[in-house]
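In: no letters, just coordinates:
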């Protein structure tokens, strides 16, 4: 006995998988939207912070850090580099970065350096930033002594400026 599918059944065999794919796509978009914190204009950045380079192998670089502190109208950024002895050159660069939803973009860069010293620091209060974005600092620290250059980088977590 031969059975023929009706045109209605044939259409359902095509329409149903398409509806399933569209509903899964819509659900994935809704899930991405749920990852946003209240007031955020973008999704959360990846959770990462800390040292970019190993800290245990430095002969001259003694310590380094950067920080980010938020208030209702500004963000304070700072960085500090310390040498184990009075070095020929010590520097710190601190970039304030904003998460655009897919990558960190530099908003502001502050720097300071000194010679024949064992430390240097820099800081700045930044105003007129767009609320609803995540911000972090990325700092680069350098010590040069007796022709040897040592560098390290550090970044803070991303914080929502709301």
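Out: Sure thing, it's come through. As the structure is a computational prediction, the values presented were derived from the model and not from experiment.

In: CA atoms for contacts and neighbours, from now on please.
Out: Fine.

In: so where's the longest strand in the protein?
Out: Scanning the chain for the strand with the most residues, using DSSP state E, yields strand 74-99.

In: now do it: which elements does it pack against?
Out: Strand 74-99 is packed against strand 61-70, strand 104-127, strand 133-145, with contacts defined by 3 or more CA pairs under 8 Å, 6 or more residues apart in numbering; DSSP states H and E.

In: residue 15: which of the ones you listed is closest?
Out: Evaluated over those, closeness to residue 15 peaks at strand 133-145, with 40.8 Å, by CA to CA.

In: what's the closest one packed up against?
Out: Under the contact definition 3+ CA pairs under 8 Å, 6+ apart, strand 133-145 sits against strand 61-70, strand 74-99, strand 148-155, strand 159-161.

In: presented hereafter is structure B, for comparison with structure A:
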């Protein structure tokens, strides 16, 4: 049975997974948020093979998460900068950070989110932009959007009834 490629599915989670869910891409984006821009820095920080790093950087550029900008002519060298689309991925990484600290950091938190001015640890939460309420209560559910197919509407109506 041939399956539809994830990038073509109507589900935004599937489309996201198709673009950035391999571990190297997520870690490259993490490094970019840490301020890394150059190939050799990515390679050193991630201990990744050059050919793999090249493929992943090219993929992230193609997906519009990073932009390549030449900073040296001889020899030609490029840096990789987050685009607006790439910067919009930050809450996803922060959610992964919080989840990993809560469930996987047996030895304690090696990385945490902190307030820049106070230095105090911050716990990221997803909130409703309109009300400011955390999206953790039973008042929220996944609902079909305007472009939802009948199949998606049926699936989501079952989950709303549960």
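Out: Cool, the structure landed. This one's a predicted model, so the numbers in the text were calculated from it and none came from an experiment.

In: what's the TM-score here?
Out: Both chains were compared after superposition, and using TM-score structural alignment, normalised by the length of structure 1 their TM-score is 0.20; 64 aligned residues with a CA RMSD of 5.8 Å.

In: reformat the helices and strands packed on strand 133-145 of structure 1 into TSV and put mean neighbour count and distance to residue 110 of structure 1 next to each item.
Out: Shown next, in TSV, are these (neighbours: other CA atoms under 10 Å; distance: least, CA to CA, whole Å):
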stretch	mean neighbour count	distance to residue 110 of structure 1
strand 61-70	20	11
strand 74-99	22	5
strand 148-155	18	14
strand 159-161	20	19
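
In: any chance of the ones you listed in CSV, with distance to residue 140 of structure 1 too?
Out: Converted to CSV, these look like this (distance: least, CA to CA, whole Å):
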stretch, distance to residue 140 of structure 1
strand 61-70, 9
strand 74-99, 5
strand 148-155, 4
strand 159-161, 20
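
In: out of the ones you listed, which comes closest to residue 139 of structure 1?
Out: Taking CA to CA as the criterion, residue 139 of structure 1 comes closest to strand 74-99 out of these, the separation being 4.3 Å.

In: tell me the angle of the closest one relative to strand 133-145?
Out: Taking axes from the mean of the first three to the mean of the last three CA atoms, to 10 degrees, strand 74-99 of structure 1 and strand 133-145 form an angle of 90 degrees between their directions.

In: so how far is strand 74-99 of structure 1 from its chain's centroid?
Out: Strand 74-99 of structure 1 has its average C-alpha position 17 Å from the chain's average C-alpha position, going by CA atoms, centre = their mean, to the nearest Å.

In: check which residues of the host helix or strand of residue 24 of structure 2 are buried.
Out: Using DSSP states H and E, the element containing residue 24 of structure 2 is helix 23-33. Burial within helix 23-33 of structure 2, assessed by neighbour count using 16 or more other CA atoms under 10 Å, is assigned to 24, 25, 26, 27, 28, 29, 30, 31, 32, 33.

In: which neighbouring elements make contact with that helix?
Out: Secondary elements touching helix 23-33 of structure 2 (3+ CA pairs under 8 Å, 6+ apart): helix 39-46, helix 50-62, strand 77-82.

In: the last one: what's the following helix or strand?
Out: Reading on from strand 77-82 of structure 2 to the C-terminus, the next helix or strand found by DSSP H and E is helix 84-87.

In: so which elements touch that next one?
Out: Using 3+ CA pairs under 8 Å, 6+ apart as the contact definition, helix 84-87 of structure 2 packs against no other helix or strand.

In: thanks a lot, catch you later.
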